Structure formats: structure tokens, C-alpha cells
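J.: Sharing a model that was predicted from the sequence below.
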Amino acid sequence: MRPLFPTSRPRRLRYNSVLREMISETSLSLNDFIMPLFVRPGKEERVPIQSMPGNFQLSVDELVKECKELSDLGIKAVLLFGIPETKDEDGTVATHDHSIVQQGIRAIKKELPDMYIIADVCNCEYTTHGHCGTIIDGDVDNDSTLITLANQSVSLARAGADMIAPSDMMDGRIGAIRKALDENGYEKTPIMAYSAKFASAFYGPFRDAAESAPQFGDRRTYQMDFRNGDEALREIEADIAEGADIVMVKPALSFMDVIARAKDRYNVPMAAYNVSGEFSMVKAASENGWVDEDRIIMEIMYSLKRAGTDLIISYHSKRVSEILNNK
């Protein structure tokens, strides 16, 4: 047992800034961060996302420029989402080798071969109805959607994606994608599974960014009930069993309990998605002078690391890099 006051004075370890740094329990580096980016058709297109200040829909040429800037800042990985020129009923457009994300991957790899590219795999951006899979009898059909997801994953890997990240929340999709990748010679391509993806109001600004709002109903038949923590662990365990190399919890801030429980139980690489609504709340409060933006950003990031997160997907990544680089 530790001695009590006045013998014990924990503040002794807080008076000096050098000592505070020396004994800090949680570390943060640019190796921890992944920047989400949105690629769209066109040329010299940099369309502001109104609900996410400082973020843009980027044409392929602008996407490459953005990746060069990120690389110069020390950000080594990006997560790509696509805004296609056309959509269809089941998202088949995303399976084509000339689809917009595939174009973006090839362009980045040509100019920045060392940039680590993670390709989001889902159908919501590519379907006319905005849901994450094929609609049969008014609902997203799980098993037919697996076919599209697997084909999309193979096409993205063929384009040069370093990692596949399925975000659809269909049952069995990790196993189906792993099988398809392996059968097509991509057994070395890892999968980062959106394992515990909750049906959340924090996704609001993303709907603008990806132009993917559902045209009817909602996504609660496939995304998770935010009240359920034990179920999240079952989903994570299932994805690990099916072949996920990294598991993710999304959103991040309201689910740090799930992150901590999963890290403690499974001890696998853990990612957290600091999502659009979480980003935009900080930006709005900062713009109104209610919070110190840089301080609150770093508090959030260290909190996620302390909870057990290994990789942080965040729209704050660029600003974090500037803070860590003292720019």
C-alpha cells in the first residue's frame, strides 16, 4: 500500500514539465493516424463539405495533391471513400476496375508508392437507395450483398489497395471477403473490419460528404444498437474468427468502454473511427470560441489511445500532425 498524505504528495510529479513528459503513461505519434478522404469524378475539383469545415470532395488530381501534403506532414495512411458518377440498385458500379476509388488508388500509388491506402468497402455510396446492400422485399439482403462486397474488395486490391476495410455490417462478410481475396492471389492483403459499427447520430455530416443518406428507412437492421456492449464483443469475436486482421469500433468517443473491453479481452490490433459528427462538434464549438480546439483535439486522441486504440481514423489527423510537429 502506498503511503498517505502528508508523506505521499502526488503533485511532486506534476510540478516540472520535463518530468511530466518523462512519466506520461500514454504516447501518441503520427504512426497512429489514418486520414479519411473522399474522391469524386472531375478534374481540379475541390468541393467543400459544408458540415465538415476543412474537408473536401476531391477529384483524382486533387486527391494526389492532398496525399502529398499529408505525406509531407508525416501522415502515412489514408482511408478512401468514393462519390461515383453513376449509381445502381446493388452497388455493382463499385466492383468495376475503372470505378472512382480504383482510379484514385492507382493515381496515388503512381506518385506516392509508399502511401498506405486503405479502401473502404461498402455499397451505400454506390446504390441509388443509399443502403449498404441489395434490397429484396424492402430490406437489405445479407447474402446477396456478400457477393458484391467480395467483388468490390478484389477490384480494390487489384487497383493497389494495401488494406481492405469493410464497413457494411453484413453477417459473414469478413469470411466472404477473405475467401475472395485469397482465391484471387491477395492472401497478403489484410482486412480491417468495422466490427462494432453502431447505428449512430454522429454520422450526420458524413452523409453530406459521401452523398450516401438512405432514401427510405434507416440502417438499424444491420448497424448495431448503441445500447449494446456485450453484442459488440460478439461481433468483434466473430470478425476475428472469420479472418479480420484489425478490428474497429465506430464511433469512437461514445464507445471507449467497448474499445477497452475488446482490447483487454482479445488483445488484437484495435482501430477507432473518430467520426464526422465528433469532428464537426469540435469545429463548431471552436469556431464559436467555446473550446480551445487544439487542446480538445489532443485530449480526445490521448483518451482514445489510453482506452486501448492502436490506430485512430480521424478528420483531425492533419491538425494533429501539425501540433505534433509544432507547426
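T.: Perfect, I can see it now.
J.: okay, CA-based contacts and neighbour counts for the rest of this
T.: Noted.
J.: Could you pull out the buried residues of stretch 243-261?
T.: Going by neighbour count (16 or more other Cα atoms under 10 Å), the buried part of stretch 243-261 is 243-253, 255-256, 258-261.
J.: hang on, I meant stretch 320-327
T.: For stretch 320-327, by 16+ other Cα under 10 Å, it's Val320, Ser321.
J.: now stretch 203-222
T.: 203-207, 209-214, 219, 222.
J.: how long is that stretch end to end?
T.: In stretch 203-222, first residue to last residue: 15 Å (Cα to Cα, to the nearest Å).
J.: thinking again about what came up before, tell me which of the buried residues of stretch 203-222 fall in helices.
T.: Residues of the buried residues of stretch 203-222 located in helices (DSSP state H): Gly204, Pro205, Phe206, Arg207, Ala209, Ala210.
J.: which one of those residues sits closest to Ser153?
T.: Ala210 (18.6 Å; Cα to Cα).
J.: Was I right to think the closest one contacts Gly82?
T.: Yes: using Cα atoms under 8 Å, Ala210 is in contact with Gly82, at 7.0 Å.
J.: Which neighbours do those two have in common?
T.: Common contacts of Ala210 and Gly82 (Cα atoms under 8 Å, 6 or more residues apart in numbering): Phe38, Glu125.
J.: want to compare, so here's the second one:
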Amino acid sequence: MAFPIHRPRRLRRSAALREMVRETTLAPSDFIYPLFVVEGRDVRRPIGSMPGIFNLSVEHAVAEAKQAHALGVPAVLLFGIPNHKDAQGSQAYAREGIVQRAVREIKNALPDMLVIVDVCLCEYTDHGHCGIIEGGHVANDATLPLLSQMAVTCAQAGADIIAPSDMLDGRVAAIRSALDEVKLTEVPILSYAVKYASAFYGPFREAAQSTPQFGDRRTHQMDPGNVREALKETDLDIEEGADMIMVKPALSYLDVIHRVRERVDVPVVAYNVSAEYSMVKAAAQNGWIDGDRLMLEILTSIKRAGSDLIITYHSLEAAKLLG
């Protein structure tokens, strides 16, 4: 019996051939780098559950953004952690709040770097929930004006993109209306349209100091078993004015990323979240895996699933390897 004429291994026999025919490629321009900004001066506090990631005072956040920019990473995503927290999350929308100041300083230092702001109240409330509490529950409609105020003050400070992560109903429309009302019509919205109630957020809660003081977030974040609901949330947010759509987490939701990518014509962003990062770091530190190789394989899988951009704590190290 003659050997088959097709030999797929022909195109795998050298690194140059493999690279030439590779279907999915990564570049530093695919990444968005999250930063956790805190009050104070000269603060660079390690986050124990996320090796290599820090709580940063504003000047250190600027330095970190400069490093990312130099490596070709086009954007940072800012989370603010204030010294003062209250039931209304008032520092979230204060004009001189921590995240608003960080936006101004990064844009002053790096006018060409895109600054995205996570819009949610959980880091700013003393109860750790994503909105104001009424009757022991997050009050959806009463919270929307506060999220809108936060979006406006951040955009006025210079934020290039507003990214609401609260998962409350109607918040994209409310934020779009508020931005348009103050003539910030050109500021796009990157909606956390598909955000699951996930155990993969554990290390983030330490980094952002946003652990709920009671209950959980399952009444507004999505059930991990659902994908049709993800498509519904995507459709609704685009109807309300979202310019980009996010799926969070990424690694256990590659099928969801793929379904959303097939559904929409707007850019799709995936969030390679804290525990996805921390598991790689912990296993690498124990010598169980090749950390760099696994990191790039995971990031490639997220892009291959259909994500146009990836929010990842690996941004700097991945950019260095790819550079």
C-alpha cells in the first residue's frame, strides 16, 4: 500500500516553517495590562497571591505604564483602591479620587497610551458590593446614576475607554447617556457584558480589597453553566451602546469567547483573570511546569478562541518574550 501523498509533518520540520504557517499569533499589541492604584507615596506593595503584581501609588503606576508602553503594550486597565470607603462608594466618582488622579498622571506622562478605567463601586464601598445596598441587596436602578458619575469623572480626567464591570442591568445605556450629556460622545464603552460569578477571582479580591462583607455577587454576575445567557447579555449591551464586548474569565470560558466572536462584529476582549495567572505562577515556582511556555500557550488559546484583545497580568513578561 502506497504511503499517503499528504504529509502534514512537512510543515513542522523547522521553527521557521512552523512560524510561517502559524494560524494564530500573539503580539504585545494584543495585551491590556491591569494596574491596582492606591493612595500614598512610594507604595509598591506585593500582592501575596499574585507574584509579580503590586498595589501601586500613582507615581509607581506611571512607571509601570511606561514600562508596558516601551514593550509595545498599548493600554492599561486601572482599578482604584481608596483610603476611605463608605456605603455609597463616594470616592469612585470624586473628581480627585485615586483613579481619576492616576488617569491624569498616566495621560500626562504617556499621551499615546490608552487608559481604560474599570467602572464599578466594589473597591470603593465599605460593604464590598458593586452598588448601593437597599434591603440587604444591591439596588440596581439606584446604583446606575453613581456608575454614570464615575464614568463621567474618569472620562473628564482623560480616560480613553470606560469599562463598566458591575453587571447591573441597564448600566451601559445609563453611562452612554451620561457621557453624551456632557459632550463626551467620542469616549467608547468596553462592556464587561459576559462576566461570570467565578471562583477564579479570588486573588483579585485581595489585590483590589473588594471582598463582599456579606453575601456574594451571584444575583448580578452570570451562572457558569450558561452560554445562551451570555449571548443575550452581549446583544443587550450592544443595543445599549457598547462599542466593545468583554468575556470574563477567559480560560474556562473559551467556548463562550468563540460563541460571542461569532455573534458580533465589534471587538471582543477576554480577561485572563487573577487565579488563571496565579495558578501558572504557583506551578512554575514549584518547578512543575515551564511557566513561560504555558503562559504563551494559554494566551494563544484565548486569542485562537476569538478574542481580539486580552487583559492579562502576564502582559509585561509575555511582551518581553514576544518582543
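T.: Looks like it arrived, so ask away. All values derive from a computational prediction rather than experimental measurement.
J.: Any chance you could compute the TM-score here?
T.: Superposed pair, TM-score by TM-score structural alignment, normalised by the length of the second structure: 0.98. Supporting alignment: 322 aligned residues with a Cα RMSD of 1.0 Å.
J.: all helices of the first structure, in order?
T.: So, for the first structure - with DSSP H - the helices run 17-22, 60-73, 100-111, 142-159, 173-183, 204-210, 230-242, 256-266, 276-287, 293-307, 317-324.
J.: now for the third one, which elements pack on it?
T.: In terms of contact count using 3 or more Cα pairs under 8 Å, 6 or more residues apart in numbering; DSSP states H and E, helix 100-111 of the first structure is assigned the packing partners strand 33-40, helix 60-73, strand 77-82, helix 142-159.
J.: That helix aligns to what range in the second structure?
T.: Residues 98-109 of the second structure are matched to helix 100-111 of the first structure when aligned by TM-score structural alignment.
J.: The fourth one now?
T.: Mapped onto the second structure with TM-score structural alignment as the criterion, helix 142-159 of the first structure occupies residues 140-157.
J.: distance from that stretch to the first structure after superposition?
T.: For stretch 140-157 of the second structure, the mean deviation from the first structure after alignment is 0.4 Å (mean Cα distance after the TM-score superposition for the first structure).
J.: which residue lines up with Ser195 of the first structure in the second structure?
T.: Using TM-score structural alignment, Ser195 of the first structure pairs with Ala193 in the second structure.
J.: Wait, that match touches Val247, no?
T.: Yes: in this structure, Ala193 of the second structure is within contact of Val247 by Cα under 8 Å, at 6.7 Å.
J.: before we move on, the earlier item: how much does the match of helix 100-111 of the first structure stray from the first structure?
T.: Looks like 0.7 Å for stretch 98-109 of the second structure (mean Cα distance after the TM-score superposition for the first structure).
J.: just to revisit the earlier point, for the match of Ser195 of the first structure, grab the count of nearby residues.
T.: 30 (other Cα atoms under 10 Å).
J.: how about TSV for the helices of the first structure, with distance to Ile118 of the first structure added?
T.: Converted to TSV, these look like this (distance: least, Cα to Cα, whole Å):
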stretch	distance to Ile118 of the first structure
helix 17-22	33
helix 60-73	13
helix 100-111	9
helix 142-159	9
helix 173-183	15
helix 204-210	16
helix 230-242	18
helix 256-266	21
helix 276-287	18
helix 293-307	20
helix 317-324	15
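J.: Minimum distance to Leu30 of the first structure: which of the ones you listed has it?
T.: Across those, closest to Leu30 of the first structure is helix 317-324 (Cα to Cα), at 6.4 Å.
J.: Give me the mean deviation of that closest one from the second structure.
T.: Looks like 0.5 Å for helix 317-324 of the first structure (mean Cα distance after the TM-score superposition for the first structure).
J.: Give me the aligned partner of Gly289 of the first structure over in the second structure.
T.: Match for Gly289 of the first structure (TM-score structural alignment): Gly287.
J.: With Ile246 of the first structure instead?
T.: By TM-score structural alignment, Ile246 of the first structure lines up with Met244.
J.: and Ile147 of the first structure, how many residues sit next to it?
T.: 18.
J.: ok, for it, nearest residue in space, not its chain neighbours?
T.: Leaving aside its chain neighbours, Ile147 of the first structure sits nearest to Ala176 (7.8 Å; criterion: Cα to Cα, 6 or more residues apart in numbering).
J.: wait, doesn't the one you found sit right on Ala150?
T.: Yes: Ala176 of the first structure is within contact range of Ala150, at 6.2 Å (criterion: Cα under 8 Å).
J.: Of these two, give the one with the bigger neighbour count.
T.: More crowded of Ala176 of the first structure and Ala150, by other Cα under 10 Å: Ala150, with 23 against 18.
J.: Now do the more buried one against Lys197 of the first structure, distance only.
T.: 19 Å.
J.: swap in Ile297 of the first structure?
T.: Distance from Ile297 of the first structure to Lys197 of the first structure, by Cα to Cα: 22 Å.
J.: cool, and Asp292 of the first structure?
T.: Where Lys197 of the first structure is concerned, Asp292 of the first structure sits at a distance of 29 Å (Cα to Cα).
J.: Those two: which has the busier surroundings?
T.: Lys197 (25 against 13).
J.: hang on, the earlier thing: residue contacts, the match of Ser195 of the first structure?
T.: So Ala193 of the second structure contacts Ser165, Met167, Ala230, Glu233, Thr234, Asp237, Ile245, Met246, Val247 (Cα under 8 Å, 6+ apart).
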